[in-house]
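Undergrad: when you get a sec, could you give me coordinates for this:
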Amino acid sequence: MRWFFVLMGGGGLFAALLAAEPAPRSTTDPLPLAAPLRNDPLPKRPATDGANPIDAWIRDRLDREGIPANPRADRVTLIRRVTLDLHGLPPTPEEVAEFVADPRADAYERLVDRLLASPRFGERMARHWLDLARFTESDGFERDRPRTNAWPYRDYVIAAFNDDRPYPQFVREQIAGDMLPESGAQGIAATAFLATGAYDEVAHAAASQSVRNLARQDELEEMLATVGQTFLGLTINCARCHNHKFDPISIRDYYALQSVFAGTRRGDRPMQSIRDGATRQQELLRIDRELQQVAEETRRVQTVIEQRVRRSMTTPTVELGPLPIARWNFDHDARDQIGTLHGTLMGQAKLANGRLILDGKSSWLQTAKLPKPLREQTLEAWAAIDRLDQRGGGVLTLEKIDGSQFHSIVYGERQPSVWMLGSEFFRRTRDVVAKPESDAAAPLIHLAVTIHANGTVTLYRNGQRYGEPYRLLGEALPPTFPAEMTHLLMGKRHTGAGNGLFAGSIDEARLYDRALSAEEVATSFRAGNRLPSAEQLAAATTADEKQALARFATRTQQLTQQRDLLKTVPTVFAVVSVSPLETRILRRGAIDKPDAVVTPRALPLLGHRPPELDVTPEMTDGQRRLKLAEWISDERNPLLWRVMANRVWQWHFGAGIVASSSDFGRMGEPPSHPELLDWLAGELRRSGGSLKSLHRQIVTSQTYQQTATESPQARAKDAENRLLSRFRPHRLEGEAVRDCILAVSGRLDATRGGPSMQPFQIEQFNAFFYRMFEKDEPQWNRRSIYRMQVISAREPVLETFDCPEPSVRTPRRVPTTTPLQALELMNGALVQQQSKRLAERIAREAGPTPREQVRRAFALALNRLPSDAEQTQAETLLKTHGGHALAWALFNSSEFLTVR
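TA: Prediction:
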């Protein structure tokens, strides 16, 4: 009556009631399913002595209700049921025949062990988990940007199930795997559990700070909801705006838990742990040191050879210039005559008469990457100018590959017809007082610039100083050009330069890994640009020197390959940490109503350990998450075991002992067999968190192996089969429908892991659009779990057969029956294509006889032989309409789509 009064005439009182915050339930007011695990004795049932304890609990309840349990199903039914259940694929006819003929008493247990040991088990179970983790490979919302690096999380989950990773470790890794040294790179991929939901890119980039703040709050609520419902079976997110109306979770509890994730963001990051990164860096340093040693030994041998040749070329009084680390003379090609910094002609660049010809419009040369870092250096070139009035062209440039830093011999940029050292934003550039070039027909000009580590820069022209040397200070000091991230350009000032192309020619270019002295520059100029050719050097090399150089080259190649492999660090879309910001309670959840500051804290309602996480202000995001992960995965936490044991039960029986498998609070369903639930949870804990042991315990029970026939007593007292007097027939999920069709037709590609297949074309016009296609090719016929889970590109078969939107947490799929399902199976491209493939397969494997083709088709699709009536009808269909019609009919049969 009071509520009637309020609604009908309360006016302001009604508004006040809406605005009032519900009083929080006492944190000592326990949830029944949050109590410590019980260890009740098994029901005393002499008939089940030595049998699976699951059956003792189930049969005891059935006896009390007066419902008989069904007998064991036949072997054909069992192998099809358990294979579809554990693999999501049908058994082969050969596997069925072998199991049916196996005389051993433990034949079924051996079958189960084989199925659990197969990598297909992980692929099947991972699909269940990815539903909980709302795994998606695009952002969703209006832009739906693809996440091409999200797939490592999927592979991590598959591997975790196949490896039988202890469940507490599985939990810890998905919350804070990047903080667990023992988890390595896979621990980083595991944290995608927190990040993989939908992301409102537009809202997070909005001009309005309020819109961005609201988007962040929505993101955090989604993160907390996923953690709470998946691992604890609690709807923590219901306390965002007010105290939870049913469970003892206050709004303060919500924001204290939210503050754990105050520094948690999402994005691409290297899949490399701290430990792996340190080890990798040490190994890279070792390889770089050895590469440098090999390069020095190579240079020493080459110096001996070159000096020998040059002494034989002229009189003994000839001057020998310094030896560069790279040299290009363009006699035959753009090869580096000393090392491996070979050049590639770009644009309209060409070689003629031993020179690199540059038109100043679209031509330059680009070399391979430097194998060693450089700080001190000398750039040297012999060049000719085509036009005196050109401005800013680079003759020889050393630059980082991205163009962010460079040194270049530049003509006429800041002063007409005057040379200078070019650098990014002129940081190391100084104007010089020197005579401008005045003769475009002049012979080759010798140019050099030396750069010391202490910041001294000197320019030279024809062996003489060009202007005065100058000294750099502070931030302008020469940078280090790193190995494998640096190359040289000839004819171009730097990457991205608008007017940086040089018009002229280069006769020779050299690079030194030190700053030459004035005497050495002068000697090099006098010695000239005609160093010995590659042919002369080869002719003067002794057999021992050839062997040494070949050995050095081989070792350099090996070390370079090792370094390239070490530098190839895969990228994963996962958690990206930033410095945690202050968290405040938001009254009524409103971003414009901040209240008291809160610090990280877990939930008081669970008494397995104190909720205080001992988080200090200086702790990083990862350290906060690790504290929470340890609190949740504590073996004394009863919800850790109950929730997961219930999920595994649901995966096999269609409904959990607690039907609301992600809500163990007061608004959730009460358990149908509370003692059994605690026994299963206790078994999971006693096994150290072995999920495979729990799966085995369930599927080897008599309860699981029952026939699917419904007795009159069960129909009258337990129509929903909550007491499990029979096996519940159920339709395959969408992914299994597609996979089974491909497996039966013989077209399923068993390739495991790696980047997801993309059966669509991506088009971008502000947002991303996915144009679907269906191709009968191996790369498109992988298992459905390897299909890229894009929110706005859902495959017709999967969507029609109740596959949920990837970004939505789906603890349990609810099957529907719609006309679209029949139409998709009748007319869809997949079924039409694979019906033809199955027809080809049965003709190939059974021969031309219709009788044998029918028997083979039934054995492949239904794992049994046809009855006499089915044989007659199927032969008539095959003879009249062809094998593809028979295959089409089998794919459309209820028996093919149903687990019985």
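Undergrad: C-alpha only now, for contacts and for neighbours.
TA: OK.
Undergrad: regarding the chain, what is its longest helix?
TA: When the chain is parsed with DSSP state H, its longest helix is helix 274-313.
Undergrad: could you list the buried residues of that helix?
TA: 277, 280, 284, 287-288, 291-292, 294-295, 298-299, 302, 305-307, 309-310 (16 or more other CA atoms under 10 Å).
Undergrad: please state the offset of the following helix or strand past it from the chain centre?
TA: Using DSSP states H and E, the helix or strand that directly follows helix 274-313 along the chain is strand 326-328. Taking CA atoms, centre = their mean, to the nearest Å, the mean C-alpha location of strand 326-328 is offset from the chain mean by 42 Å.
Undergrad: residue boundaries of the helices in the stretch 51-200 of the chain?
TA: Ranges of helices within the stretch 51-200 of the chain are 53-65, 75-87, 93-101, 107-117, 119-132, 151-162, 167-176, 184-190, 192-195, based on DSSP state H, counting those that start in this stretch.
Undergrad: next, the second sequence, to be compared with the first:
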Amino acid sequence: MLPKKSSLLFIFFGVAVSFLSGPPSVQSASTPTSRDFFEQKIRPILAQDCYECHQSSGPRKGGLALDDRQGLLKGGDSGPSIIPGNPDQSLLIQLIRHEDIDRTMPRSGAKLEDPVIRDFEAWIRHGAPDPRDFPPTQEELTLDTQWEAIMNRRKQWWSFQPISSEGTGNSVLHPVDALIQEKLEEVGLEAAPRADKEILMRRLSFALRGLPPSPEELRSYLLDPDPMAYETWVDTFLDSPQYGERWARHWMDWIRYAESHGSEGDPTIPNAWEYRDYLIRALNQDIPYDQLLMEHVAGDLLSSPRIDHANRRNESAMGTAHLRMVFHGFAPTDALEEKIRFTDDQINTLSKAFQAITVSCARCHNHKFDPISQEDYYAWFGIMASGRPGMVDARHRDEKDHQRRLQLKDLKFEIQNLLLERWNKHLGTFPASWEEASESWKTGISDSKSGDLFWPLAKQLESPQAAKAFWETVSAAHASLGSNQGGNQWTFKDPEQASQWFGFGPSMQTTTAAGNWTLESDGPTIVQQVLPAGFYSHLVSSKDPGALHSPRILLEQPMDLWLLINGDGGSMARYAVQHYPRNGTVYPVENLQGGSWRWKRFNLDYWQGDAVHVELSTAADQAVLAKLGQERSWFGARQVRFLPSGQSPENHVQVELYFPLLEIRKGVPPKNIDDLLKSYAESLALSLEQWHQGTMTDAQSLWLNQWIQRQQLPNNLDQDPVLTEKTQRWRQIEKGLASPIRVPGILETRGYDQPLLDRGDAKKPLHDVPRGFLSYLDATPYEATDGGRLQLAQDLIRPDNPLTQRVIVNRLWHHLFGRGIVSTPDNFGKLGSPPSHPKLLDYLAHRFKSDGWSIKKAIRFMVTSETWKRSSLASHEAERLDPDNRLWSHFNLRRLDAETIRDQLLWISGKLDTKSMYGKPLTGSHHRRSVYQRVKRNDLDSFLSLFDAPTPSSTTGRRENTNVPGQSLKLLNDPFVIDCAENWAADGNLDAMDLSQRITTMFERSFGRSPTFSERTQCELFIQEMVLKKKNHHQKFLEITTQKERWEETLQQMDEQARARVRKERSIALQTPEPQGPKPFAAWDFSKGPDDQMGQMKLKLEGGAVIKDG
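TA: As a prediction, the model looks like this:
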């Protein structure tokens, strides 16, 4: 017998094409009795969906083989699978019809399309002719079931076919109406009449702006005799700023917009709101959709980005922010699984939002329904995973900024020359002997330590043994300099080694030679630091953003990471495991303060087998940990080393600055303190000369820097008016540099190919998959050295990609008409719905591109059709023949979405602020539009969520439409709603009107029309009833108040009586004599003797007792 869950693996898509679009094909002319019919309509289904589980020479589930005629007729354990001539009695037909939910075919559980089932029925009805006399050979079976054959069959599904450029013939109707009318005539339906002008105006305003028309706007439209008045208002609404706010919210649904990462702590995605503002601006400016799509995938990589020159903003660079809006768990112990999860989220969102296909379904195996292979998935995975989470600077560095930076460079050169002149003069004041040394030198020695300017002098004065040990240490360090290299170790004074790293920021594109220096941005001193060779983020300004990333390193053994770094202002150093951007537990972060050089060690033993990279960043430029309020921050890096766990690099940090002393003496230790002082002077003079020549060594830069830090070279502003003037000028220009516009984004480094994971198991990597597009369209691997996002963006809008245009026009139709031509806007694959009007969809897609990918033009085209303008009242025939209104004989009734409900409440109450646009997200009962409401994953707005605002977890092209009691209760009891109602009730304009005028005004503001007679009557009766109730309540209130006053008077009388009684009793108590205690009956005064002076008790002295002194 057949098993309850029969095993047909895939569903064939191509058969349905002839039923969905285009003219009849050659295949459609074949009959169920012909061989062509079997070869074209039956065998492909059997090969694709059946052979995997039902073969003569392989799997034969339920004893059934379907790869030859005899096996098909014989059937399996349940008997014959078909009865030629009788499809209804054929078991195969019953199973593919899903008549018994416990016994269905194919195995996937997805039912075959109705046209395919009808083909099988017709074939069996005509005797089931089958030319397969013998089971196929293994080679033939392989050809029938290999992926390439399956993919080619699946490519025949309607959405993967080229877009038809077929027009609407000679019809005088609007093209939309002509194509809609064609379908209506096929079933004999008539279109509904045009809706009333009030309804049209309201429909248009809500659709384009998300707000109702004002009474003044409505009145203007109704009284305008111009036959083009409607079109004028279409253009007015499309040109309004509110259009961008409305349609940006739709777009935010598509890319699951969020401003936090979720999980424990729910950290904010820094400046995610900049993306929302970017969308609003782009939509209001009608930026072409192909340009927006390029920006969403690779806006940071465009050679000619879109620049807002007025605000010096690189708009294109902001588009990739949506790729950062993924969920991140807290401190995952398996970083690779976390990376797979959030990269899968990126792939899922990108493919659904812009291609309406589910590429993520091919993570563990070839797609079960669509022509998407597992290799396609990992080709995209490599593209996404090659980029790293980070902050992107969207500030456009224009010519003005460039000139300022050149001015700073020139001033810096002039200041350096003035400093050299000052300091060379200062050399003449240098002590020739220790006896001549100033007090500051002697004080410096007393508090010096290793790495300090005075330490050699301190060792020389301490003892001969201490001096000898010191110089031996310096000599040994000098001899071993640079000896421990190789493997994953980098010294950034070597340009070749530095070129393997990736810098982001104005000063991070290359390393600097030793001797570069930085100025203090304020304060009494001039020089901040003289620097050895390395990467630095602040060579021009500490306001500049900066990030430095290492290549990708695979930890094949227990390792320690060592960084020779400095920094200040809260800059950060960390290692990122599998691109995970958060910190916590096994994800440490080092905050840099103070500006001193040091080796920082990170132990990586826990992460053996994982891939890591090193990140250094300024305070506000970490992907998640960004300290956005820190305006000035900087870091520097000289060396990075991955060493076997337990090993350490040679630590010359404390002694390297003494190399100039050793070199000036040619390795010979000084004889005495005066000899050493002479070497101090000579080494400083040489360092200044090398600084002037630009040929400094790292050690000389450190040595000169110590002289400055220890205030042994004049570095104050007040010591030279010319130097002061130039320094102040430098600071003034530096303060005028534009601050960065930081947005979340992707930092592109070197691309790598992702291994295909066996059944999606991260622990079972197989062969590497070259990065590339979807192979059904183009299997050519990308040749880019970076991740390939730019090529992916170009492939999304390539002329032969049929999905991009169809998907976006369907989304526009969905948001305008309430349902898409394809009712599953996020899935154009086999599991999605086919289009109700294929020719209309293709016409719109073709026109969309011809119109320059303009979203506004597409919307204008749709809303000027009669189909859009129709009444929502369905005829009886429409309800009978087309209950779901898939043929668009009338307009769909639609409920307002969550944001529009909230915005309309504010608008009606007169509190909506439509002037303020853009900016940081808001919380609570603010009065701006809901698009600006904070979207925090763990704390979503309760009002919007209740009315079906989407949870930001995946693409939402079609919102849920629920009807739950909580919605009514929210509108009755929510403080926000009550506040809106009270504000409206307090409108002084309403108070000046009579009841009828007030009802009319409130109706017009709420519903865009005057009330009907019935509505007015109901309102008047309701108000009269409320007035009467209020009067009765007031009367009861007065009665209760009067009764309350009586009781209060009675209570007061009782209180006074009680108090009087208490006072009386207290007064009586005061007049009563004091109670008398016991009276004495005996008393003695021993100065007078032992006799009782009061009574008769006389004492007798015995035992030698005497009375003395009383």
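Undergrad: just to revisit the earlier point, closest to residue 639 of the first structure out of the helices of the stretch 51-200 of the first structure?
TA: helix 167-176 (11.7 Å; CA to CA).
Undergrad: in the second structure, what range does that closest one match?
TA: Residues 289-298 of the second structure are where helix 167-176 of the first structure lands when matched by TM-score structural alignment.
Undergrad: next, the mean deviation of that stretch compared to the first structure.
TA: When the first structure is overlaid, stretch 289-298 of the second structure sits 0.9 Å from its aligned residues on average, using mean CA distance after the TM-score superposition for the first structure.
Undergrad: distance from the chain centre to that stretch, please.
TA: On CA atoms, centre = their mean, the centre of stretch 289-298 of the second structure falls 17 Å from the chain's centre.
Undergrad: likewise stretch 364-371 of the first structure?
TA: With CA atoms, centre = their mean, you get 32 Å for stretch 364-371 of the first structure.
Undergrad: what sits against the residue nearest the centre of the second structure?
TA: The second structure has residue 325 as the residue nearest its centroid, 2.1 Å off, counting by CA atoms, centre = their mean. Counting by CA atoms under 8 Å, 6 or more residues apart in numbering, residue 325 of the second structure touches 256, 257, 258, 259, 260, 261, 269.
Undergrad: grab the nearest non-local neighbour of the aligned residue in the second structure for residue 733 of the first structure.
TA: With TM-score structural alignment as the criterion, residue 733 of the first structure lines up with residue 897 in the second structure. Distances taken as CA to CA, 6 or more residues apart in numbering put residue 947 closest to residue 897 of the second structure, at 6.9 Å, once the chain neighbours are dropped.
Undergrad: residues contacting that neighbour?
TA: 897, 898, 962, 967.
Undergrad: residues near the first one, how many?
TA: When counting by other CA atoms under 10 Å, one arrives at 16 neighbours for residue 897 of the second structure.
Undergrad: so it versus residue 429 of the second structure, what's the distance?
TA: Distance, residue 897 of the second structure to residue 429 of the second structure, using CA to CA, to the nearest Å: 80 Å.
Undergrad: kindly report the same for the third one.
TA: Here the distance between residue 962 of the second structure and residue 429 of the second structure works out to 86 Å (CA to CA).
Undergrad: over to the last one?
TA: Remark: distance between residue 967 of the second structure and residue 429 of the second structure (CA to CA) = 85 Å.
Undergrad: the two: which has the busier surroundings?
TA: residue 967 (14 against 9).
Undergrad: element containing the more buried one, please.
TA: Using DSSP H and E, the element containing residue 967 of the second structure is helix 965-973.
Undergrad: start and end residues in the first structure for that helix, please.
TA: By TM-score structural alignment, helix 965-973 of the second structure lines up with residues 819-827 in the first structure.
Undergrad: next, the buried residues of that stretch.
TA: Buried-residue list, stretch 819-827 of the first structure, by 16+ other CA under 10 Å: 821, 824, 825, 826.
Undergrad: if you drop the residues flanking it in sequence, what lies closest to the second one?
TA: To tie it back to what came earlier, the one meant is residue 824 of the first structure. With sequence-adjacent residues excluded and distances taken as CA to CA, 6+ apart, residue 824 of the first structure is closest to residue 797, at 6.7 Å.
Undergrad: please apply the same query to residue 795 of the second structure.
TA: residue 773 (6.9 Å).
Undergrad: cool, and residue 886 of the second structure?
TA: Closest to residue 886 of the second structure by CA to CA, 6+ apart is residue 836, at 6.4 Å.
Undergrad: so the one you found sits in a helix?
TA: No. With DSSP: H, G, I helix; E, B strand; the rest coil as the criterion, residue 836 of the second structure is coil rather than part of a helix.
Undergrad: what is the aligned counterpart of it in the first structure?
TA: Residue 836 of the second structure maps onto residue 672 in the first structure, by TM-score structural alignment.
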